[in-house]
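# A predicted structure for the sequence below; I have some questions about it.
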Amino acid sequence: MTTVMLVHGAWHQPTTWAKLETELHALGHATRTPALPSAGEHPTSGMHDDAATLAAELATLSGPVVLLGHSYGGIPITEAAAGAGNVDRLIYLAAYMPDKEQSMYTLHGIPDPEDTDGLFPLVDEPRTALYGDLPDAEAEQAVSRLVNQTVRSFAEKVDAAAWRNIPSSYIITEQDKAIPPALQEQMAAQAAEIRRLPGGHSPFLSQPRRLAALIDEIVRSASTPMPGSTA
């Protein structure tokens, strides 16, 4: 059985995956949802700590594992999977897909911060940016569950890019208000294949069944298209 490890994005916690986990379990997949230490009530950890947490979790699994990162989660999965022998595929869901020596700052073309201590401000208008296609009540509940995120997590650069050696899929969310689709397209060009979903930044909440079916299709696909191909 394939284990799908779901890695949450910035300001989030593993509970955000509950609806998608239910759908993936129904399709016969096991799941893991590790908590990144860079997000929480009083976090101080950086991206390398997040990657180490994921690497430790991967070491407890015999495989095969499909490692999925959402949004910021794409950065630590890129580093963590580089030293793992049981990851069959990487999935970037509306996620940052850095190369070696890149960070979230790098990918946005923003200068590195002089001070990496402290917390990174929450994205402007999170209800619209993160949950624009959710009903008001559900979106408000999701916003209420957001936690703090460290500057270090966004500033630290990855030491290795696992997607250069492990087949990868990029799922572009076509009406995303958090990570512009144009930036997603640019990063997705590095992936072995590109998939697309209509809708906003958090399809695991707005369309979990459709997303689970797409993940299932990717997991079960035996072929590995050449970089830059689309589906």
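Sure thing, it's come through. Numbering: from 1, shown residues only.
# only C-alpha atoms for contact and neighbour calcs from this point on.
Fine.
# Next, please give the residue ranges for the helices of the chain.
For the chain, the helices defined by DSSP state H cover 18-26, 47-58, 74-80, 104-108, 126-131, 136-144, 151-155, 181-188, 203-206, 208-220.
# taking the ones you listed together, which one is wrapped up most tightly?
Mean neighbour counts were taken over those using mean count of other CA atoms under 10 Å, and the top value, a mean of 29, falls to helix 74-80.
# Give me the helices and strands touching that one, please.
Judged by 3 or more CA pairs under 8 Å, 6 or more residues apart in numbering; DSSP states H and E, helix 74-80 is in contact with helix 47-58, strand 65-70, strand 87-93.
# From the chain's centroid, how far away is it?
The chain centroid and the centroid of helix 74-80 are separated by 9 Å under CA atoms, centre = their mean, to the nearest Å.
# Pasting the second one now:
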Amino acid sequence: MKPSVFALAAAAALLTMAVRPAQAAPRTKPIVILVHGAFAESASWNAVIARLNKAGYETIAAANPLRSVKGDAAEVATLIRSISGPVVLVGHSYGGPVITEAANGQANVKALVYVAAFAPETGESSLSLSGKFPGSTLGSAIRAVATPNSGRDLYIKPEKFQTQFAADVPKGQAALMAATQRPVAEAALAEPSGVPSWKSLPSYMIYGTGDRNIPPAAMDFMAQRARMVKTVAINGASHALMISHPAEVVSMIEMAASSR
């Protein structure tokens, strides 16, 4: 007996259902964009990324050019616009001014997290903020290299890197960080910031009291001025907070990601 038209149609429908690819489950958590600062690079977020991924977060470690606040922020803003869902922006050190600028006009940014980072007001620069309070020893640790455009790239001297940047990081790891550090354009650190997005977005800050790049007093000042939702100061921690204290950094990011 020949199969009926209805039987053939049913079989075809079942076959289509069997081979149809499963649809991806809708994303319930924001994507976390991590922006490194001066003298670091994207891999400095590795320990944070591993924990966030394990907790179900999609992460992107942005390649920060470290050339100018506006230019670097434009690069990050392009990345933000490529994402359809909510985003949490996380910035370390000079990455703070970059995320502050990049978030402007981006409706899908739901929160900012400053990790040992500058949170500037309009007209302030990384240099002006780091010099607002005593405590930074960065100036004496810097090696400047002339660039073809008559500017200068700044590095931390390898022999001073651990003491200056990563005092609570194992010596071998700090040596690798010194060798792979990305230089920042001196002009970028002196560039005035624009409109501060932390005035309109929930913002969070975590820093170490042993930071020798940005004085802890400066970070406390910025946190209070911005009325951060939550501020955590880790006793004795260095500037390389995302490497020496990734669990605490992740906890802060998750708090920001769950904010409403």
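Received the coordinates, thanks. None of the values given here were measured: they were computed from a predicted structure.
# Can you give me the TM-score here?
Superposed pair, TM-score by TM-score structural alignment, normalised by the length of the first structure: 0.85. Supporting alignment: 212 aligned residues with a CA RMSD of 2.0 Å.
# related to what we said a few turns ago, for the helices and strands packed on helix 74-80 of the first structure, which one sits closest to Ala189 of the first structure?
With CA to CA, the closest approach to Ala189 of the first structure among those belongs to strand 87-93: 11.8 Å.
# residue range for the closest one in the second structure?
Residues 109-115 of the second structure are the counterpart of strand 87-93 of the first structure, counting by TM-score structural alignment.
# Excluding its own residues, what touches the matching stretch? List them.
Stretch 109-115 of the second structure is contacted from outside by 80, 86-93, 96, 99-100, 103, 198, 201-207, 241-242, 249, 252-253, 256-257, 259, using CA atoms under 8 Å, 6 or more residues apart in numbering.
# how big is the offset of it relative to the first structure?
Stretch 109-115 of the second structure differs from its equivalent in the first structure by a mean of 0.6 Å after superposition (mean CA distance after the TM-score superposition for the first structure).
# secondary structure element for Ala9 of the second structure?
Element membership of Ala9 of the second structure [criterion: DSSP states H and E] is helix 5-19.
# In the first structure, which residues correspond to that helix?
So helix 5-19 of the second structure is aligned with nothing, judged by TM-score structural alignment.
# Kindly state the distance between the middle of that helix and the middle of its chain.
That offset, for helix 5-19 of the second structure, works out to 50 Å (CA atoms, centre = their mean).
# Same check on stretch 186-201 of the first structure?
The answer for stretch 186-201 of the first structure is 12 Å, by CA atoms, centre = their mean.
# For Leu93 of the first structure, see how far away Ala142 of the first structure is.
Distance of Ala142 of the first structure to Leu93 of the first structure, computed by CA to CA, to the nearest Å: 18 Å.
# nope, Tyr170 of the first structure is what I meant
6 Å.
# of the two, who's got more company?
Leu93 (31 against 28; other CA atoms under 10 Å).
# what sits up against stretch 154-168 of the second structure?
39, 137-138, 141-145, 169, 171, 174-175, 178-179, 181-186, 211-213, 237-240, 244.
# So which of those sit within strands?
Under the assignment DSSP state E, those contribute Ile142, Arg143, Ala144, Val145, Val184, Ala185 to strands.
# I'd say Gly63 of the first structure and Met5 touch.
No. Counting by CA atoms under 8 Å, Gly63 of the first structure stays clear of Met5, with 10.8 Å between them.
# neighbour-wise, which of those two wins?
Met5 (23 against 16).
# Tell me which residue of the first structure matches up with Arg51 of the second structure.
Under the alignment defined by TM-score structural alignment, Arg51 of the second structure is paired with Glu23 of the first structure.
# close enough to count as contact, that match and Arg209?
Yes. Counting by CA under 8 Å, Glu23 of the first structure does reach Arg209; the two are 5.8 Å apart.
# circling back: indicate which one of the helices and strands packed on helix 74-80 of the first structure is closest to Asp115 of the first structure.
Of those, nearest to Asp115 of the first structure by CA to CA is helix 47-58, at 15.3 Å.
# and the gap between Arg31 of the first structure and Leu61 of the first structure?
Actually, residue 31 of the first structure is Thr rather than Arg. Noted for Thr31 of the first structure: a distance of 11 Å to Leu61 of the first structure, by CA to CA.
# the more surrounded of those two?
Thr31 (20 against 13).
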